[in-house]
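>>> Okay, predicted coordinates and the sequence, questions at the end:
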Amino acid sequence: MKPLLSVIIPVYNAEKYINSCLSSIIQQSFQDFEIIIINDGSTDNSLKVLNEFKNSNKIKNFIVVNKGNGGVSSARNIGLQNAKGQYVTFLDADDIFEKDHFKLLLQGIENNEIDLSVIGFSRELENGQVVRKTFGKTRIRTKDETVADILELDGYNGFLWNKLFKMDLIRRYDLSFNEEVTITEDLLFCVLYIKYIKKSLYNPYPSYHYIVRNNSAMTQRTYGNEFKDSWFTELTSYDEMIKAYSGNKVAENNILAAKAWTTRYLSGLISEAPNEDERLKKISSDLFSFSMRNLIRVLGSSLFSIKNKIVFIVSMIIPKASNKLRKKKAQRLQKESQ
């Protein structure tokens, strides 16, 4: 009999964390699931730890796919190809979650009109400090409202691990992860999926514990660090969203506003990067110009709080001073998280 839920977990050098993640899974109150692990060319003992866990816990629906390193998107695509469940969720190998996490996600999608179930989360540093926790009321949202919710700066964001998707929609519309996009590839997948839904349901209860690791890709992408060209793929992600929602003025407007916020952020990262050169300066100037052209769009958008809009205005009026302040803040946060 096929499982109701497929749980896909890409693994890359996660030997220190994967046991905690898997323990969270086998302790779930809902048990009709399969676990699909994709070992993406780990160079540590991740594969050994996975096999030992599988053998010691005698898990029936536990699949381990071993492959060469190709990135998280290629790993997730292989997971989708192997998934047999009616629903699918994705987890990160270094996070943990509460025992009712799957149960709550499934409760949100039981209504046939609901095609996407979203749960809240707690964002935590490695030292245990909680830096953010979702709150609010459970709500049902339309397609356009869901696009806005996922792009909202202080919303539930485009993470995969706090969402439950229907496999029939993924297969019907041949959805997969763009393996050329290395930043916000998860957001891109979510927004493309939302194009085909009727409604979503959001439960803000923080059942997922997202642990921010000091060596993660996102913590490295901060003010004062060396700039990597791969970070530009985030713009590719937004361009793909705009293309997909062509003709939907509400969604297009929100995506453009989110892109304008991102271009200002990338421009600032370049300005404070030790490897800034003439090529990057030119790109930074172009990104800043895009943000300026879309200033009114950002200020009129529901995606950003009043505080965030003020921050955006200041960053456009006095960009150098704003970049310096953000660099100092980033350095302070890095020290606090250690």
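Cool, got the structure.
>>> only C-alpha atoms for contact and neighbour calcs from this point on.
OK.
>>> So the residue lying closest to Ala244 once chain neighbours are set aside, which state does it fall into?
For Ala244, the nearest residue in space outside its immediate sequence neighbours is Leu192; the separation is 7.0 Å by CA to CA, 6 or more residues apart in numbering. Here Leu192 is recorded as helix under DSSP: H, G, I helix; E, B strand; the rest coil.
>>> now do Asn51
Per three-state DSSP, Asn51 ends up helix.
>>> what about it, neighbour count?
When neighbours are defined as other CA atoms under 10 Å, Asn51 has 13 of them.
>>> I'd like the distance between it and Gly71.
Going from Asn51 to Gly71 by CA to CA, to the nearest Å gives 21 Å.
>>> Correct me if wrong: Gly71 contacts Glu179.
Yes. If you go by CA atoms under 8 Å, Gly71 and Glu179 touch, sitting 7.5 Å apart.
>>> returning to that earlier point: OK, contacts around the residue nearest to Ala244?
Residues near Leu192 by CA atoms under 8 Å, 6 or more residues apart in numbering: Leu175, Met241, Ala244.
>>> Mind checking which of those residues are buried?
For the contacts of Leu192, a burial check counting by 16 or more other CA atoms under 10 Å picks out Leu175, Met241.
>>> Take the contacts of Leu192 and lay them out in a markdown table including distance to Leu116 and secondary structure.
Shown next, in a markdown table, are the contacts of Leu192 (distance: CA to CA, whole Å; DSSP: H, G, I helix; E, B strand; the rest coil):
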| residue | distance to Leu116 | secondary structure |
| --- | --- | --- |
| Leu175 | 14 | coil |
| Met241 | 18 | helix |
| Ala244 | 18 | helix |
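>>> next, the one to line up against it:
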Amino acid sequence: MQPLVSIILPNYNHSDYLQDRLASIYNQTYQNFKVVILDDCSKDHSLTILDKYKNHPKTSHFIINKENSGSPFKQWQKGLELATGDFVWIAESDDYCDLNFLESQIQQINHQNLDIVVAETKTVHNKLITGRTQHPVFKDANALEITLNSFLYCPILNVSAVLFKKELIRDISQFYNYKIIGDRVFYFEAFQNKKVAINRHTQSYFRKEGDSVSALSSKGLDYFVDYYREHYRFAYDAYNAKKIDKKLYQSYIKRFFNRVNSRLSKAEKLQSKYLKLRLSYYIDLKK
């Protein structure tokens, strides 16, 4: 029997890329899948494109938000709640992949007895391949588990490259309450100490058009305040739950405060919002 894959397609204002994404999903060589289509109140032409797949036999759910949720991770959670079968693939709407993606990913999971498999990931800009994404979990080429050694880093940089066993999501509870680092929290909740490997036999293409949404270079003070506070909350909750020790907790918040500090201008550092953030950081270190 072929295992069933639930494919979660969360979209917001990606009409320019949806045709490629949808074609790379529905035309897979492996066809035992169901697609959960989620649109977060897009303002572009996304619905015109998505509507063509509303009654497709492979579409299990077609959900259009009347109001924007304010977080892509709330869309992830909605899709995960609707997921059925054996495996889950969160296919971001601005990415795409080879047509053997599912077939190859499932083969690798079965052959290596894995919980998670990550496809070779290429970055794309203006339809040209611009590079290869090095996922931090594979910094050690022999890494077979996502362990606390990777806590300081987001272990996987593009969720579209990942296929994972549905059973891993049984105990997740917090990641969708984050607007910026929900992916990092999700990996920590679902993938910790699970078997993972890179798959060189298929490709996922990670869209990098202009400034990446995750790039910090163009962000302002308000964003960085939220960015630090989310990282602090994540680390503190993990420490409070005894999932990490105090040394790792302190190393983590030092890392992300320093990241914020290095990207702010002198003028921003004179603002009261930054001074309050700096004070809270010193208090956070002593907890």
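Done, it's in. This one's a predicted model, so the numbers in the text were calculated from it and none came from an experiment.
>>> Could you pull out the strands in the stretch 151-300 of the first structure for me?
163-166, 199-212 (DSSP state E, counting those that start in this stretch).
>>> tell me how far the last one is from the chain's mean position?
Translated: strand 199-212 of the first structure. Here strand 199-212 of the first structure is found 12 Å from its chain centre; the criterion is CA atoms, centre = their mean, to the nearest Å.
>>> Show residues contacting that strand.
Against strand 199-212 of the first structure from outside (CA under 8 Å, 6+ apart): 94-98, 100-101, 108-109, 113-126, 133-143, 146, 161-162, 219.
>>> Relative to the second structure, what is the average displacement of that strand?
Overlaying the second structure shows strand 199-212 of the first structure at a mean distance of 2.5 Å from the equivalent residues (mean CA distance after the TM-score superposition for the first structure).
>>> which of the contacts of Leu192 of the first structure still touch in the second structure?
Contacts conserved in the second structure for the contacts of Leu192 of the first structure, using both residues aligned by TM-score structural alignment, their matches' CA atoms under 8 Å: Leu175.
>>> and the contacts of Leu192 of the first structure as TSV, adding distance to Leu169 of the first structure?
Formatted as TSV, these follow (distance: CA to CA, whole Å):
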residue	distance to Leu169 of the first structure
Leu175	8
Met241	18
Ala244	16
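>>> Any buried residues in stretch 6-22 of the second structure, and which?
6-15, 18-19, 21-22.
>>> Serialize the strands of the stretch 151-300 of the first structure to TSV and add fields for distance to Ile36 of the first structure and mean neighbour count.
Rendered in TSV, the data for the strands of the stretch 151-300 of the first structure read as follows (distance: least, CA to CA, whole Å; neighbours: other CA atoms under 10 Å):
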stretch	distance to Ile36 of the first structure	mean neighbour count
strand 163-166	15	24
strand 199-212	19	21
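>>> Which one, of those strands, ends up nearest to Val314 of the first structure?
strand 199-212 (28.0 Å; CA to CA).
>>> Ends of stretch 166-186 of the second structure, what's the gap?
13 Å.
>>> which one among the contacts of Leu192 of the first structure gets closest to Asn308 of the first structure?
Met241 (22.9 Å).
>>> I'd say the closest one and Cys190 touch.
No. Contact criterion CA under 8 Å: Met241 of the first structure and Cys190 do not qualify, at 9.9 Å.
>>> Do a quick rundown of the helices in the second structure.
Ranges of helices within the second structure are 15-26, 46-50, 72-82, 101-112, 182-191, 221-240, 246-263, 266-269, 272-285, based on DSSP state H.
>>> which of the ones you listed sits most buried?
Comparing the helices of the second structure by mean neighbour count (mean count of other CA atoms under 10 Å), helix 182-191 ranks first with a mean of 21.
>>> average offset between that one and the first structure?
Mean deviation for helix 182-191 of the second structure: 1.0 Å (mean CA distance after the TM-score superposition for the first structure).
>>> Can you give me the stretch of the first structure that that helix aligns onto?
Counting by TM-score structural alignment, helix 182-191 of the second structure falls onto residues 185-194 of the first structure.
>>> Against Val124 of the second structure, how distant is Gly88 of the second structure?
Not quite, residue 88 of the second structure is Val, not Gly. 24 Å.
>>> neighbour count winner among the two?
Neighbours per residue (other CA under 10 Å) separate Val88 of the second structure from Val124, with Val88 holding more: 26 against 19.
>>> pretty sure Asn225 of the first structure is touching Ile270, no?
No. Asn225 of the first structure is beyond contact range of Ile270, at 9.0 Å (criterion: CA under 8 Å).
>>> who's more crowded, those two?
Comparing Asn225 of the first structure with Ile270 by other CA under 10 Å, the one with more neighbours is Ile270, at 25 against 18.
>>> tell me the contacts of that one?
Counting by CA under 8 Å, 6+ apart, Ile270 of the first structure has contacts Phe227, Glu276, Leu280, Lys281, Ser284.
>>> Recalculate using a threshold of 10 Å.
222-228, 276-277, 280-281, 283-285, 323 (CA atoms under 10 Å, 6 or more residues apart in numbering).
>>> That one maps to what in the second structure?
Under the alignment (TM-score structural alignment), Ile270 of the first structure pairs with Leu264 in the second structure.
>>> go on, Leu106 of the first structure?
So Leu106 of the first structure corresponds to Ile106, using TM-score structural alignment.
>>> Out of the contacts of Ile270 of the first structure, the closest to Asn45 of the first structure would be?
For the contacts of Ile270 of the first structure, the nearest to Asn45 of the first structure is Lys228 (28.1 Å; CA to CA).
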